[in-house]
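1. only geometry, no sequence info:
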């Protein structure tokens, strides 16, 4: 009991320190140290690189790297106060599924299959901007905190007391590995916020934000039926498009004042 009495004030301090706001102004609680999140993201990405084939098509790589570079540069300008990784690594994986992800620590993965759905550079920018939005808004940290509750705090305390020896158990407890960034079930609030940020980022980068709506229509056609929205962590395609259109006026104003992006090859 005396240990808990000593620990409780520290836990309360951690929770207060973890209360913050996302780049859009939403309050959030994220208790895992940013440095640890970045380390785990880098480790998970390295594991993916070892286990998954990497796309060798030079034209595909040029396109993805051009779009990602434009998006990252625009994100830094659009959200200057967000925690931005110092460097970003971009890899195209030879995977037919239409997917992309961004991890803490500045790692972006794009599946070649995404280019069957994202038919233009602007549509690809909508996806990468969305994923970068997840990182800048610290959604992974927030989600882990929500899922683990007090366990997350105790693991952090254990990490501080045990150092490097606690890192591997913590990664296992958080379920982090090759699936980080792909299977993490972000909430609908996270998805909507990442959509909003991605729209602002792609517009700032000089990509037509209206292409985000075209992208999600393509996704709807490619994905077939969805579960009811109340049963899903992701918004239904129609709801997603409606929300994007609600922010479109501001995004178009930013797009018209930005230099046009040129990633056409």
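-> It's in. What you see is a predicted model; the values in this text were computed from it and never measured.

2. going forward, measure contacts and count neighbours with C-alpha atoms only.
-> Noted.

3. Show the contacting residues for the residue most central in space within the chain.
-> Closest to where the C-alpha atoms of the chain average out (C-alpha atoms, centre = their mean) is residue 134, at 2.9 Å. Residues near residue 134 by C-alpha atoms under 8 Å, 6 or more residues apart in numbering: 102, 140, 190-191, 194.

4. between those residues, which has the most around it?
-> residue 102 (27 neighbours; other C-alpha atoms under 10 Å).

5. you'd agree residue 128 is up against residue 70?
-> No: using C-alpha atoms under 8 Å, residue 128 makes no contact with residue 70, being 10.1 Å away.

6. distance of residue 109 from residue 10?
-> 37 Å (C-alpha to C-alpha, to the nearest Å).

7. ok so, going back, and the residue nearest to the centre of the chain, what helix or strand is that in?
-> Element membership for residue 134, per DSSP states H and E: helix 121-136.

8. starting at the chain centroid, how far to that helix?
-> 8 Å (C-alpha atoms, centre = their mean, to the nearest Å).

9. neighbours around the closest residue to residue 216 other than its chain neighbours, how many?
-> Among residues not flanking residue 216 along the chain, residue 237 sits closest, at 6.5 Å (C-alpha to C-alpha, 6 or more residues apart in numbering). Look at residue 237: counted by other C-alpha under 10 Å, it has 19 neighbours.

10. got the buried residues for whichever helix in the chain runs longest?
-> Secondary structure of the chain per DSSP state H: the longest helix is helix 58-78. Applying a neighbour-count criterion of 16 or more other C-alpha atoms under 10 Å, the buried positions in helix 58-78 are 61, 63-72, 74-76, 78.

11. out of those, what pair is the most spread apart?
-> Pairwise distances across the buried residues of helix 58-78 (C-alpha to C-alpha) peak at 25.3 Å, for the pair 61 and 78.

12. How far does stretch 195-208 sit from its chain's centre?
-> For stretch 195-208 - counting by C-alpha atoms, centre = their mean - the centre lies 14 Å from the chain centre.

13. Tell me the spacing between residue 162 and residue 143.
-> 24 Å.

14. neighbour count winner among the two?
-> Comparing residue 162 with residue 143 by other C-alpha under 10 Å, the one with more neighbours is residue 143, at 19 against 11.

15. take a look at this one as well, against the first:
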């Protein structure tokens, strides 16, 4: 899965326009670095590559192999560092929970030939299932939705991750309100369209909030006070 993630990310970088804004890149890198620092050491991946893509899409993703992609359209809806951390933390959580692995059976993984992921992505017969396993559509920039249980798990794990890093978990609820407002009278943001309904998500986040706030207070007491500014 790491080989597939790395190969897919390289392909996306070749086909998508990478943002030339140093400010945006530094901002997202700052937030991502603090989240990655809280990933358990046993996961093995310590260095994550972060790229901001120049696109109006309100979206982000993370891939096995330590890859994070953020479309700068997201930065217009996520109003502060905590709200961006809520999205990036959620996407990292999908990788930590190995949700990509759950998309395909062992037989399918074997058929893909993971030892030659770069070749697989170049062959039309294997490229589509390989990309789908990672939550990516063959069309560049199109992200496939995870299952309902996977989204809920990523919400919970992402909330804990951002709280441990010193980001205010309560801002996650404000973020989804912003998402809902951005969809008023028009097609919903890409990120919102692939996730549970606003009401369901808010209810589940509220249920997980007491634990997240306890982690947040503990992190602040340890001196973890992110100051990432755009």
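-> Looks like it came in fine. Being a predicted model, the structure only gives us computed values, none of them experimental.

16. Can you calculate the TM-score here?
-> For this chain pair, the superposition-based TM-score is 0.83 by TM-score structural alignment, normalised by the length of structure 2; 213 aligned residues with a C-alpha RMSD of 2.7 Å.

17. Quick one: the residues in structure 2 that the helix holding residue 134 of structure 1 pairs up with.
-> Mapping helix 121-136 of structure 1 onto structure 2 (TM-score structural alignment) gives residues 81-96.

18. picking up where we left off before, under the alignment, what does the residue nearest to residue 216 of structure 1 map to in structure 2?
-> Using TM-score structural alignment, the equivalent of residue 237 of structure 1 in structure 2 is residue 198.

19. OK, contacts around its match?
-> Shown in contact with residue 198 of structure 2 (C-alpha under 8 Å, 6+ apart): 176-177, 180.

20. from those residues, which is closest to residue 225 of structure 2?
-> Looking across the contacts of residue 198 of structure 2 and measuring by C-alpha to C-alpha, the closest to residue 225 of structure 2 is residue 176, at 22.9 Å.

21. Which stretch of structure 1 is the host helix or strand of that closest one matched to in the alignment?
-> Residue 176 of structure 2 belongs to helix 171-182 when elements are defined using DSSP H and E. On structure 1, the counterpart of helix 171-182 of structure 2 by TM-score structural alignment is residues 211-222.

22. Need the residues that contact the matching stretch.
-> Residues contacting stretch 211-222 of structure 1 (C-alpha under 8 Å, 6+ apart): 117-119, 122-123, 126, 199, 237, 240-241, 244-245.

23. helices and strands around the longest helix of structure 1, which ones?
-> Applying 3 or more C-alpha pairs under 8 Å, 6 or more residues apart in numbering; DSSP states H and E, one finds that helix 58-78 of structure 1 makes contact with strand 89-93, helix 121-136, helix 188-204.

24. Just send those back as a markdown table, with distance to residue 5 of structure 1 too.
-> Conversion of those to a markdown table gives the following (distance: least, C-alpha to C-alpha, whole Å):
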| stretch | distance to residue 5 of structure 1 |
| --- | --- |
| strand 89-93 | 44 |
| helix 121-136 | 35 |
| helix 188-204 | 35 |
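
25. what about the helices in the stretch 151-265 of structure 1?
-> 167-174, 188-204, 211-223, 237-246, 248-256 (DSSP state H, counting those that start in this stretch).

26. now the last one: which residue numbers in structure 2?
-> Counting by TM-score structural alignment, helix 248-256 of structure 1 lines up with residues 209-217 of structure 2.

27. What residues of the matching stretch count as buried?
-> 209, 212-213, 215-217.

28. and if you look at stretch 63-74 of structure 2?
-> So, applying 16+ other C-alpha under 10 Å, buried residues of stretch 63-74 of structure 2: 63-74.

29. Comparing stretch 211-220 of structure 1 with structure 2, how large is the average distance?
-> Overlaying structure 2 shows stretch 211-220 of structure 1 at a mean distance of 0.5 Å from the equivalent residues (mean C-alpha distance after the TM-score superposition for structure 1).

30. one step back: of the contacts of residue 198 of structure 2, which are still contacts in structure 1?
-> Using both residues aligned by TM-score structural alignment, their matches' C-alpha atoms under 8 Å, structure 1 keeps these contacts from the contacts of residue 198 of structure 2: 176-177, 180.

31. mind checking the SS state of residue 102 of structure 1?
-> Under DSSP: H, G, I helix; E, B strand; the rest coil, the three-state class of residue 102 of structure 1 is strand.

32. Confirm for me that it is in contact with residue 92.
-> No: applying C-alpha under 8 Å, one finds residue 102 of structure 1 not in contact with residue 92, separated by 12.0 Å.

33. Need the overlap of contacts for these two.
-> residue 109.

34. list the buried ones in the helix holding residue 176 of structure 2?
-> Residues of helix 171-182 of structure 2 classed as buried: 171-180, 182 (neighbour count, 16+ other C-alpha under 10 Å).

35. Nearest to residue 123 of structure 2 among those residues?
-> Closest to residue 123 of structure 2, out of all of the buried residues of helix 171-182 of structure 2 and judged by C-alpha to C-alpha, is residue 179, at 36.7 Å.

36. Distance of that closest one relative to residue 87 of structure 2?
-> From residue 179 of structure 2 to residue 87 of structure 2 the distance is 11 Å (C-alpha to C-alpha).

37. how many neighbours does residue 87 of structure 1 have?
-> Residue 87 of structure 1 has 9 nearby residues by other C-alpha under 10 Å.

38. what residue of structure 2 takes the place of it?
-> Match for residue 87 of structure 1 (TM-score structural alignment): residue 47.

39. Hmm, its match is touching residue 66, no?
-> Yes: at 6.6 Å, residue 47 of structure 2 and residue 66 qualify as touching, with contact defined as C-alpha under 8 Å.

40. Tell me which of the helices and strands packed on helix 58-78 of structure 1 lies nearest to residue 174 of structure 1.
-> helix 121-136 (17.0 Å).
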